[in-house]
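Asker: Got a predicted structure here, sequence first:
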Amino acid sequence: MKDVKVEAEIRALRNEIEKHDELYYRQADPEISDREYDQLKHDLEALEAAHPEWVPNDTPTQRVGDDLVEGFESYIHRLPMLSLDNTYSEDEFFAFVERIVKGLEVVSVDFVVEPKIDGVAVSITYENGKLVRAVTRGNGTEGDDITANVLFIEELPRELKGADLPDVIEIRGEIYMRNDEFDRINAERSAAGLEEFKNPRNLAAGTVKMLDRDEVARRKLSIVLYGLGFCQPEIVSSQSEFSQTLTHWGFPVGERIWETRGAEEAWQAIEELDSLRDQLPYPTDGAVVKTNRLDQQDQLGKTSKAPRWAIAFKFAAEQSETVLEGITLQVGRTGVLTPVAELRPTQLAGTTVSRATLHNQEEMQRKDVRIGDSVILEKAGEIIPAVIRVVLEKRPRDSVPFVFPESCPKCGTPTRKLEGEVALRCLNIKCPAQVKGRLQHFASRQCMDIEGLGEAVVEQLVERSLVSNLSDIFRLAYDQIVALEKFAEKSSRNLLEAIEQSKTKKLWRLIHGLGIPQVGATAAKDLAKHFGSVAHLREANVETLVEIDGIGEKTAQGIVAYFDSEVNAAVVDSLFELGVNPTAPEMIERSQAIFEGTSFVITGTLPTMKRDEAKALIESKGGKVAGSVSKKTTYLLTGESAGSKLTKAESLGVKILSEADLIQGIEKGSLV
């Protein structure tokens, strides 16, 4: 008999991880640190190990993060581009070395230690010495083609010089933004009244996926190359030899690379890198340790998501002690009250910190955080600093516990804690703080993507009573905008043009932008595809909604409640009256939907079609295309070098198709 509580915990962890995958890989806007994310995965792995009967084939613990997005053509890596296993512990690092030594049946192993750059993984393909393609990691099997944007990186060679060049080579590396370039861009945005970017990694990730080439050119990206993917013919026998070859070819490589013998020397290199990391020109959050010899790498092999011959050692989060001088309460777009620590300014991770998150009322009470306390701050993964503990021995004698107000600090409405939640909420949807939050969400890059309508501008619009709900954005006039601080004629007309262009953005962006509880980008895309319009979506009931893959009962109830609200319904009506006309997904005629209800996975290189062409063809006939083989897969479409997906499909009894089978089936009107 299943343990319902444990099963629910597993499901909740998977959903939480998938939410953070979406934020990190696709939106470049993470909410938690790498360590917190890794802990979520560790907790899920432990539960799945105890209950293997509940582990699906597509569990997030067994796959590489997926950064594939719309608007880019995708390409299959000739050699899979995996991620790295992480460790934060010295003992775990030495256990990793012990596994290497045992697996190779040797006394000692040579390692290479390199800085782990906090950027965006990329694979650059050269054919006959010429750069032909740059592709993101994607899902490990295929990635997005970002060649046009990568060509703006000045230090990246377009052509390799020298004799004995390989016919084809994939060179792996990291695209990043230098700290000084990040500071320059933020200074310009601040001067223009625009919201500043959070950190260099997020900005680099967002820039490589921009479709505006002029803006990419204005943001100076950098790159470091360090890894060998597919190579024909083979040219080196070790990682260190490959680094030397990269230098000879003119590629930028890591500032420092250590060649070590055995575990102790590798550990000494990690400690030395830790002491030097603040001097590096790019953000680094750890050290990558690789087995040096390539034949030993081949011998050790890989798991479904990471090589067994390498590991990333994550440095401890930087900490600082300071005094908590006050506590303010922020009110978000959903009405949640978040306590924020106002701090005596202190240096942390190379920046001056004066504020830190306290999470929620329950967490504050658990740590017994009080005004006047000396507190320890921690900053990991370039995320907002957090108060991790109180230095109790330094607590003032007259300190008293912080008392949360019974009413919203922004509008005075009584606060409530909803059943099953730990957070206090303001339930007044007209609360100015909530209005600002909803507007910022609606205009954000992951929703309606209205360039120029950032936090600072929204704040002015609300404070001047120019905007009170989402539809008011489309009522703004030139005279109102040009009167705002830091706005001139050109910037005002640019904002009006961006607002006008947003009217015809894709339907899922509008659905996401409405701020319906539990509906993120993925759910919005599923809803857009299923209903085809907001009008059809708002008529749906809970029973209809839960039939859609990925929509649970709680999400369905939130959708119905949203449209049942007279206030929300009026805003949605106004949006359409003001000309918002989103682009709906192409609807398929029933007679053409011959693959409806089927799920395809594509693997290998097809004879005549590119992968995205085959995907579009299948979807045009009503089929779904997934990234990995599972029990739900109906067909595996295979080409040359099919790899492990073919083996897995055969073991599950999935029907195997060739490109010719697919085309013939479409002509016949059936694959049966």
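Answerer: The structure has been received and is ready for your questions.
Asker: Could you use CA atoms for every contact and neighbour count after this?
Answerer: Fine.
Asker: what's near enough to touch the residue lying closest to residue 475 once chain neighbours are set aside?
Answerer: If the residues on either side of it in the chain are set aside, residue 475 comes closest to residue 578, at 7.6 Å by C-alpha to C-alpha, 6 or more residues apart in numbering. Counting by C-alpha atoms under 8 Å, 6 or more residues apart in numbering, residue 578 touches 471, 474-475.
Asker: Now restrict these to buried residues only.
Answerer: Using 16 or more other C-alpha atoms under 10 Å as the burial test, those include 471, 474 as buried.
Asker: so how far is residue 537 from residue 440?
Answerer: To residue 537, residue 440 is 23 Å away according to C-alpha to C-alpha, to the nearest Å.
Asker: go on, residue 551?
Answerer: 13 Å.
Asker: What of residue 530?
Answerer: 9 Å.
Asker: Of those two, give the one with the bigger neighbour count.
Answerer: Per other C-alpha atoms under 10 Å, whichever of residue 530 and residue 537 has more neighbours is residue 537, with 19 against 15.
Asker: Is it correct that that one falls within a helix?
Answerer: Yes. The assignment for residue 537 (DSSP: H, G, I helix; E, B strand; the rest coil) places it in a helix.
Asker: Can you list the residue ranges for strands in the stretch 151-300 of the chain?
Answerer: 168-176, 222-232, 258-261, 284-291 (DSSP state E, counting those that start in this stretch).
Asker: so which of those strands gets nearest residue 585?
Answerer: strand 168-176 (33.0 Å; C-alpha to C-alpha).
Asker: Against that first model, consider the following:
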Amino acid sequence: MTTAAQRIAALRAELDQHNHRYYVLDQPSIPDAEYDRLFSALKALEAEHPELITADSPTQRVGGQALAEFGQVRHEVPMLSLGNAFAEDELRDFDRRVREGLGEQLPAGDLFGAGAEVAYVCEPKLDGLAVSLRYEDGVLVRGATRGDGSTGEDITANVRTVRNIPLRLLDSGWPRVLEVRGEVYMSRAGFDALNARALESGGKTFANPRNAAAGSLRQLDPKITASRPLSFCAYGIGQVEGSLPDTQSGILAALKGWGVPISAELQQVQGIEAALAYYRRIGEQRDALPYEIDGVVFKVERLDWQRELGFRAREPRWAIAHKFPAREELTELLDVEFQVGRTGAVTPVARLKPVQVAGVTVSNATLHNMDEVLRLGLMIGDTVIIRRAGDVIPQVVQVVRERRPADARAVHIPEQCPVCGSAVERTQLLKRSKGRAQVSEGAIYRCVGRLRCQAQLKQAIIHFVSRRAMDIDGLGERIVEQLVEAELVQSPADLYTLSFEQVLALEGFAELSSRNLLAAIEASKRPTLARFIYALGIPDVGEETAKRLARALGSLARLDVALPEVLAWLPDIGLEVAHEIHSFFADAHNRTVITQLLARGVLLQEEGELQAEFAACARLAELLARLEIPGVAATGAKRLAAAAGEDLEALIALSQDWLSLKAIKGLTEKAREGLRGFFAVPANTARARAIEAQLRDFGMHWQSERRAVAGLPLAGQTWVLTGTLESMSRDEGKAKLEALGAKVAGSVSAKTHCVVAGPGAGSKLARANELGIAVLDEAGFIARLAELGG
């Protein structure tokens, strides 16, 4: 019979082994929950036998879419998200990028070669809802959610009920306008009490404190919010009119002095290793904290360094969130079902025996594609490890093969679409290189039913009407489903033929709501070209790519006929995406839908000429490079273009003149053979001529008129935007300057023509003053744009 001492020794050995695999080898073999159960068993045994506790026992170690019901608030300074690090090396990479970005501004290291260290402010990353609190003359005047970062929900009445948010700032010295940003959260104790009350009254319980906090703060009745145990913790600022300290910790200390709560765990450290030590300490205290956290946030301490580092697309370069390891659990795979998405992709979804993972009941998890199923070696009936990636998205990460039952079943992709019964086909990947196209099997399977498939039709219309696309207010998923199932809508164009009687007959609609929906559909008929392109749902064309296409080509007519090789001349448009765009507009069904949309009253805005910088932008040598002629690289293409006098027809003739080709200095034998073989194929010659013809039609040909570029008022000038603009975003300011022909740079140099400096401008403004470069404030900038017609 096993004694208590033997059981304790076995548990300690097993826990030590798992500790080594987790912390040293980074190869955990069991989920955290299983480890916790082993640890708890050891702790219980030691509590029964305290005489067996030893110092080396593991138990003794010190271890956005804004809701329509709310008013919308535009954030004067965007509320950006943070980049994430999941491993220590990723955090060290962040520190390296910070130091490289600061360059000469960072003081030199010591005599022994140690590099200079950056000071960081560290604080736990609360798991709640990000909010903005605007104070004017010390009085709280507005509260808003983050929303999509640019626009949030006005929740002023609700934030006033959060007990530790001051309605009036204490003391004095605060700026006239002070926007405080932070997290509204619910403590563990408050969450437990809230759910206990819900159970007693037969109400619905919340899955976790974050959901409880978000749901409480977004109540339409502030009395409900007031009854919930919510708290607030500030972590930074947004718009400010007035002076503040010049460090992150100094600002937070000032907020605390004015009565705004900040984290009790806030700490400033010197260097990345000290930051990592802080992360480990908070991780050890995580379960003992009175609130839920999912990581630690690190921010560069000095504000002038923050300004110098700036931002990338949606996140600051001077801050990062180091997330804790994902929470994991064991459960059983009951079945695999297949869902059909907007593009027809048939995606496997795991149906699981419900299990609690990080405070949430998980019963489904994505499997991404069949390649992932094969990689995992997954079979129905398996015991699997489930992880909520970033504590949010459930995913299957591992199969416990030793627990596989004898009756486990293989997972097979269906031959027919589970929604419409059409054939399911595996995608083909086409890779073009050196004049050849190689076809291979892709990881995605697609239903070929297209818009005949209700699943695809529903998702296509949901995307078409979404806020960033056609922005048809009130046309949510439930209504789209009704329209499709009633066969009132069989393509996005059918939305514009709906009658009052048809809408009124839908479930949940009365006379007023029917008229409101039809009015919203009517109001959507004047989208910008960029919104319309995005709404079409072209594969691999997101919002930014749609904007780029609209700005560059200027019209739907050009995009409609654009050849892939011509599209690839545009910035950030790769050849594969260019082929997707071309294929979309070449499809007969898509062309019919677009024609119907325009015929039914959709009138595109902001159409015009080709963007000035692309006028006469193409060169014959570049065209040769895009034709991917075997053996002809960039240098050879330039030599051939020069020998042909920048004339494609002369080059085609030259390609078959072996003696003339041999006379071209520096042209390799391989290039001569490749060129002659390429243009000996009539289809290749026709393709080259078609591309040249379109370059000429678009005004991009090397012989096209260049006056459009020279005629722009800011052509050839380099401008820099720094600080915060209040009347427009930095992106809007950049777009206006680019439309006038200017190049917008990220740094100031002797070649800079002008600097626009808003509030918060730092080193770039100082550099401009040093170099004697012209500086405009926001009012001057707006006046200058008005003079130029921008």
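Answerer: Sure, I can see it. If you're wondering where the values come from, they're calculated on a predicted model, not measured in any experiment.
Asker: In three-state terms, label residue 331 of the second structure for me.
Answerer: Assignment for residue 331 of the second structure (three-state DSSP): strand.
Asker: dump the residue contacts of it.
Answerer: Residue 331 of the second structure neighbours (C-alpha under 8 Å, 6+ apart): 352-355, 383-386.
Asker: Any of those residues buried? List them.
Answerer: 352-353, 355, 383-386.
Asker: Could you pick out which of those are located in strands?
Answerer: Within those, residues falling in strands by DSSP state E are 352-353, 355, 383-386.
Asker: Take those and write them to CSV, including distance to residue 661 of the second structure.
Answerer: Shown next, in CSV, are these (distance: C-alpha to C-alpha, whole Å):
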residue, distance to residue 661 of the second structure
352, 67
353, 71
355, 72
383, 67
384, 65
385, 64
386, 64
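Asker: and which of the residues you listed is nearest residue 39 of the second structure?
Answerer: Nearest to residue 39 of the second structure among those, with distances taken as C-alpha to C-alpha, is residue 385, at 18.8 Å.
Asker: Do you have the strands of the stretch 451-600 of the first structure handy? List them.
Answerer: 599-603.
Asker: secondary structure element for residue 656 of the first structure?
Answerer: Using DSSP states H and E, residue 656 of the first structure maps to strand 655-657.
Asker: Equivalent analysis for residue 17 of the second structure, please.
Answerer: With DSSP H and E as the test, residue 17 of the second structure turns up in helix 4-19.
Asker: what's the next secondary structure element after that helix?
Answerer: By DSSP H and E, the next helix or strand past helix 4-19 of the second structure is helix 32-48.
Asker: residues in the first structure aligned with that following helix?
Answerer: Counting by TM-score structural alignment, helix 32-48 of the second structure falls onto no part of the first structure.
Asker: hmm, who's touching the next helix or strand after that helix?
Answerer: Downstream of helix 32-48 of the second structure, the first helix or strand assigned by DSSP H and E is strand 72-74. Residues outside strand 72-74 of the second structure that contact it (C-alpha under 8 Å, 6+ apart): 66, 144, 150-154.
Asker: 10 Å - rerun?
Answerer: 66, 142-155 (C-alpha atoms under 10 Å, 6 or more residues apart in numbering).
Asker: Now for residue 71 of the first structure, how many residues are close by?
Answerer: 11.
Asker: And residue 98 of the second structure, by the same measure?
Answerer: By other C-alpha under 10 Å, neighbour count at residue 98 of the second structure equals 20.
Asker: next one: residue 149 of the second structure
Answerer: Neighbours around residue 149 of the second structure, by other C-alpha under 10 Å: 17.
Asker: Need the three-state assignment for it.
Answerer: coil.
Asker: How about residue 305 of the first structure?
Answerer: Residue 305 of the first structure ends up coil, using three-state DSSP.
Asker: before we move on, what SS does residue 125 of the first structure have?
Answerer: Applying three-state DSSP: residue 125 of the first structure is strand.
Asker: Tell me if I'm right that it and residue 132 touch.
Answerer: Yes. The pair residue 125 of the first structure / residue 132 is scored as a contact, 5.9 Å apart, by C-alpha atoms under 10 Å.
Asker: more crowded one of these two?
Answerer: Neighbours were counted for residue 125 of the first structure and for residue 132 using other C-alpha under 10 Å; residue 125 has more, 24 against 13.
Asker: Against residue 84 of the first structure, how distant is that one?
Answerer: Distance, residue 125 of the first structure to residue 84 of the first structure, using C-alpha to C-alpha: 21 Å.
Asker: follow-up on the earlier one: export the strands of the stretch 151-300 of the first structure to a markdown table and tack on mean neighbour count and distance to residue 100 of the first structure?
Answerer: A markdown table is the format used below for the strands of the stretch 151-300 of the first structure (neighbours: other C-alpha atoms under 10 Å; distance: least, C-alpha to C-alpha, whole Å):
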| stretch | mean neighbour count | distance to residue 100 of the first structure |
| --- | --- | --- |
| strand 168-176 | 22 | 23 |
| strand 222-232 | 19 | 19 |
| strand 258-261 | 18 | 13 |
| strand 284-291 | 23 | 8 |
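Asker: Turn the ones you listed into a markdown table, including distance to residue 322 of the first structure.
Answerer: Shown next, in a markdown table, are the strands of the stretch 151-300 of the first structure (distance: least, C-alpha to C-alpha, whole Å):
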| stretch | distance to residue 322 of the first structure |
| --- | --- |
| strand 168-176 | 31 |
| strand 222-232 | 35 |
| strand 258-261 | 36 |
| strand 284-291 | 23 |
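Asker: And those strands: which comes nearest residue 250 of the first structure?
Answerer: Shortest distance between residue 250 of the first structure and these, using C-alpha to C-alpha, is found for strand 222-232: 10.4 Å.
Asker: Okay, angle between the closest one and strand 168-176 too, please.
Answerer: Angle of strand 222-232 of the first structure versus strand 168-176, following axes from the mean of the first three to the mean of the last three C-alpha atoms, to 10 degrees, is 160 degrees.
Asker: quick one: contacts for residue 238 of the first structure?
Answerer: Counting by C-alpha under 10 Å, 6+ apart, the residues that residue 238 of the first structure touches are 110-112, 228, 291-297.
Asker: about what we covered before: wait, which of the ones in strands among the buried ones among the contacts of residue 331 of the second structure is closest to residue 191 of the second structure?
Answerer: Minimum distance to residue 191 of the second structure across those is 19.9 Å, recorded for residue 355 (C-alpha to C-alpha).
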